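> compute the structure for the input listed below.
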Amino acid sequence: MRPFYLLLKISLNISFRLFYKRFLVLNSHKEFFGSTIYVSNHPNSFMDPIMIGSMNRPIVHFMTRSDVFVWWLKPTLWAAHMLPIYRQQDGTDTKGKNSDVFKKVNQSLKMGRNILIFGEGFTDDTPIRGLKPVKKGPVRMGFGALESINWSKKIYISGIGISYTDRNTIGSEFVLNNGPKICLNDYKEAYQENPNRVINEVTKRVEKDMQNCIVYVANPKRYSLLENIMQITRKGYNHPNHDDSIPLLKRFEYSRELALWINANVTDESTEILALQKDLDAYFNLEKRMKVQDRFVVAKKHPELINTLNNWLYLILMWPFAIVGFIHGFIPYIIAKKVTEKIMRRKVFWGSVKMMLGKLIGSIYNIPIIIFLTKWYLPHWSLGVLYYFMVPVLWRLSYEYAHQFMEIRLKSKMKNVDLSKFEEKRADLEKRIQELIPVA
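Modelled structure (predicted):
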């Protein structure tokens, strides 16, 4: 493991704990090294590889789009365990260039290292609760490595599933779920007899494992049905509308079970459920147009959702830390936000780029501040170093402070809004869900 990779693994692990409110890593493989090709879904662009690299136990080498390997970044990318993969749109001789890369992959797997590749190939602009067809490349790569070493070492392949409640929002949640390892050596005789058939078979097996690791809806037409049912029941894997007292694992499992029921039972002939889906879409679209958050509609049943006591307590108790965090973090946050939203046209990149850019700018911006404080106010330089590493925590407190202030304003405003029509419609939808969907 290269030192820069280790530094990123430790520091990004801390960053994720500040960015996300809750997270789970399920079924993590215990070995740091294991000659395994990890194949992941790709719901969140840059966030996915750095999350797997920092939160999962195994140490990986990343297969990365070749167009990011500009000359001045190559040393950093090499230090971060990244290998280029060339696509047809990347210019001439992609086959020859990939051949050289695959030789490095074969050598890495032979030496016990792990490879991470994203089987879907790209990230959708609109979040989905599904999985696009997994490409054959990772499996082909594994068997190619075995052939290159004459099947002398065991090489494995394993699916990974990443699920976000909201991929770009600070304070959201995620689950990183690891599938079982598949030993490719077990297919030796079948592969030597018919390589294409075995590659297809193993790819389908990996794809099925990946589906089992996420909240998976097979038909894209049913994405909104799942999402809206989760919002109405408040038991599912939705960020703005969920019951925070339910553990994340239970919400994740509930959502997977609900998705499986939809896959098995909802067809184009399911008239009552399709009518329900249409009405759910209309209800939440109306809320969006009227700028009404669904938590205020259910506030009569759950008055804690509009209670401001906890918000006020946070403001009263945390203001000194929030001011300090504001001084250290506001300017880096604003610069990272403005630059990212200007240069990144696709919003799917915003969360990861803002986090990484804010981390970089904040690290540089705060060095002279810490040096000044250490020289004039702190008794020893070690306290300055400790303070420097506390800055991200203080910034997160200041961010939350601003959020609590806005929450008080919003709750006060919504107390005077008549939501009776929404309440009636929501009650009807909830009743229909309970009648039609037994697992809801």
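> make it CA atoms for all contacts and neighbour counts henceforth
Will do.
> run a quick neighbour tally on the closest residue to Arg22 other than its chain neighbours.
The shortest distance from Arg22 to any non-neighbouring residue, by C-alpha to C-alpha, 6 or more residues apart in numbering, is to Glu173 (5.0 Å). Neighbourhood size, Glu173 [other C-alpha atoms under 10 Å]: 22.
> ok, Glu173 - contacts?
Glu173 is in contact with Tyr20, Lys21, Arg22, Phe23, Tyr164, Thr165, Asp166, His239, counting by C-alpha atoms under 8 Å, 6 or more residues apart in numbering.
> how about this one, so we can line them up?
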Amino acid sequence: MSFSYRNIIVTGYDRIKNCKPTLFVSNHQNTFMDGLVLVKIAKNISPNILVRADIFKSKWAAIALDIIHLIPIYRKKDNMGSVAQNNEIFKKCFDLFKRGKTLLIFPEGNHAIKRFLRPMQKGPARIAFEAEDENNFELGLNVAPFGLHYESHPQRWYDLHVHFGEPFQVKDFKEVYNENAIIAHKQFTDKIREDISAEMVDIKWHDEYEFMEQVRALLKPYAMQWAENKKSIVHAENELVNKVGEQLRKDPSNLELLKGKIQDYFENIQSHHLTKDFLAKKTNLLGLFFKSIGLLFGLPFWVIAKVINFIPEFIIEKKVIAGVKDVTWHISLRCGISLFLYPIYYCIMFLILVFSLDWILAGIIVFTFPLVSIVMYETEYHFKKLKNAFLLFKKPEILKIEQELVKEIRALIGKG
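Next up, the predicted model:
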């Protein structure tokens, strides 16, 4: 995980880290990486994770997944398992709660890369209420909603945001459940949806999703300055993009006009080979010079890391990732395969160096390999920023168009 993301930004975890038993619920955008995120953050609670059963087809996969606390859930659309098997899984979940353990479930029931929350499934409510009902609502089951936001879903060395909302207890719904279980299930599901939505970028205007995603990217540099919710950049972006959407829905003619301008702007960016994730502010020759000097210091480490990691990277990128069309699997596969491949590869490198050098020196050299790799990733990150800064220096009219669009949107939402 540390070699997959530049920064992992977490807020709100202190609220729930001592709450047990706990049912975690979250949006689901990035295959099994979403589960690994909680495993990394919640080291003190070792969460169990409900995942779709089709990844357990292999006997060896089932053993490996069980070791890392993954539990299969059988879905009708996968044509696997049965109701009886799911009942056994639910009993296993109830037993975990009785022992003060934690469980993560993704209420959407499937993953998708788009930044919005899809319809909630019935599973979390059923598990929560049946667990409490079995224990006369004395279990004390906590529910901890959180939101995940990937600055880039498939690519390495972008930021990952994990934001936890306020936890609540299932027994809060006891009276409603005793009167009408169906209503209690609905209220519970509505609450987790609302709480998860508040902790992620949830673009609510689905019909104009691609356009609103462009608006989000355009306003990102200004989000923390303009938004009232300054808890994080994610909360600020979520507030602004939905505020813009609300205003544009009221004025279809203005929507089409602004939509055309923004689409032209991003097409212009693409035609000049600018990366929208690394758009830089206006710079000068002196700034470009110092940024270039900084990159020159990182260049030797970049070359060394590329040579050192050539074999595992070739296996991962050319033999595995290249054959996977669904990009939401890319970062998960990189992380999962690297977890096993790199330690083996570095051990082999250590043994080779031991025969050539002193074993202590060999150990020191191999120990530097991951550190050099981090410098490589950081050098690539700043190279993209420098490339954008240089192109914008040559094409100042792009920045001018950007400022005009920003001014127009700012006036639209009453910020100027």
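> tell me the counterpart of Lys20 of the second structure in the first structure.
In the first structure, Lys20 of the second structure lines up with Gly34, judged by TM-score structural alignment.
> an error on my part: the question was meant for Glu134 of the second structure.
Checking TM-score structural alignment: Glu134 of the second structure goes with Ser148.
> Tyr150 of the second structure too?
Using TM-score structural alignment, Tyr150 of the second structure lines up with Tyr164 in the first structure.
> same thing with Cys335 of the second structure?
Under TM-score structural alignment, Cys335 of the second structure pairs with Met355 in the first structure.
> hmm, back to that, any idea which helix or strand carries the closest residue to the match of Tyr150 of the second structure other than its chain neighbours?
Once flanking residues are discounted, Tyr164 of the first structure sits nearest to Phe174: 4.3 Å by C-alpha to C-alpha, 6+ apart. Secondary structure from DSSP states H and E places Phe174 of the first structure in strand 173-183.
> likewise Ile157 of the first structure?
strand 156-164.
> quick one: the helices in the stretch 1-150 of the second structure?
33-41, 59-67, 83-98, 123-134 (DSSP state H, counting those that start in this stretch).
> can you give me the buried ones in the first one?
Buried positions in helix 33-41 of the second structure, judged by neighbour count with 16 or more other C-alpha atoms under 10 Å: Met33, Asp34, Gly35, Leu36, Val37, Leu38, Val39.
> dump the residue contacts of the equivalent of the second one over in the first structure.
Matched across to the first structure, Asp34 of the second structure falls on Asp48, judged by TM-score structural alignment. For Asp48 of the first structure, the set of contacting residues under the criterion of C-alpha under 8 Å, 6+ apart consists of His42, Ile162.
> picking that back up, mind checking the helices of the stretch 1-150 of the second structure for the one nearest to Lys191 of the second structure?
Nearest of the helices of the stretch 1-150 of the second structure to Lys191 of the second structure, taken as C-alpha to C-alpha: helix 123-134 at 10.5 Å.
> contacts for that closest one next, please.
23, 25, 90, 93-94, 97, 105, 107, 138-141, 170-171, 185, 188-189.
> how about stretch 48-65 of the second structure?
For stretch 48-65 of the second structure, contacts defined as C-alpha under 8 Å, 6+ apart pick out 35, 68-75, 78, 80, 101-106.
> those residues in strands, which ones?
Residues of the contacts of stretch 48-65 of the second structure located in strands (DSSP state E): Leu70, Ile71, Pro72, Ile73, Thr102, Leu103, Leu104, Ile105.
> turn the residues you listed into a markdown table, including neighbour count and distance to Pro221 of the second structure.
Shown next, in a markdown table, are those (neighbours: other C-alpha atoms under 10 Å; distance: C-alpha to C-alpha, whole Å):
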| residue | neighbour count | distance to Pro221 of the second structure |
| --- | --- | --- |
| Leu70 | 23 | 38 |
| Ile71 | 21 | 40 |
| Pro72 | 21 | 41 |
| Ile73 | 23 | 41 |
| Thr102 | 23 | 37 |
| Leu103 | 23 | 36 |
| Leu104 | 24 | 33 |
| Ile105 | 22 | 33 |
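> nice, that's everything, thank you.
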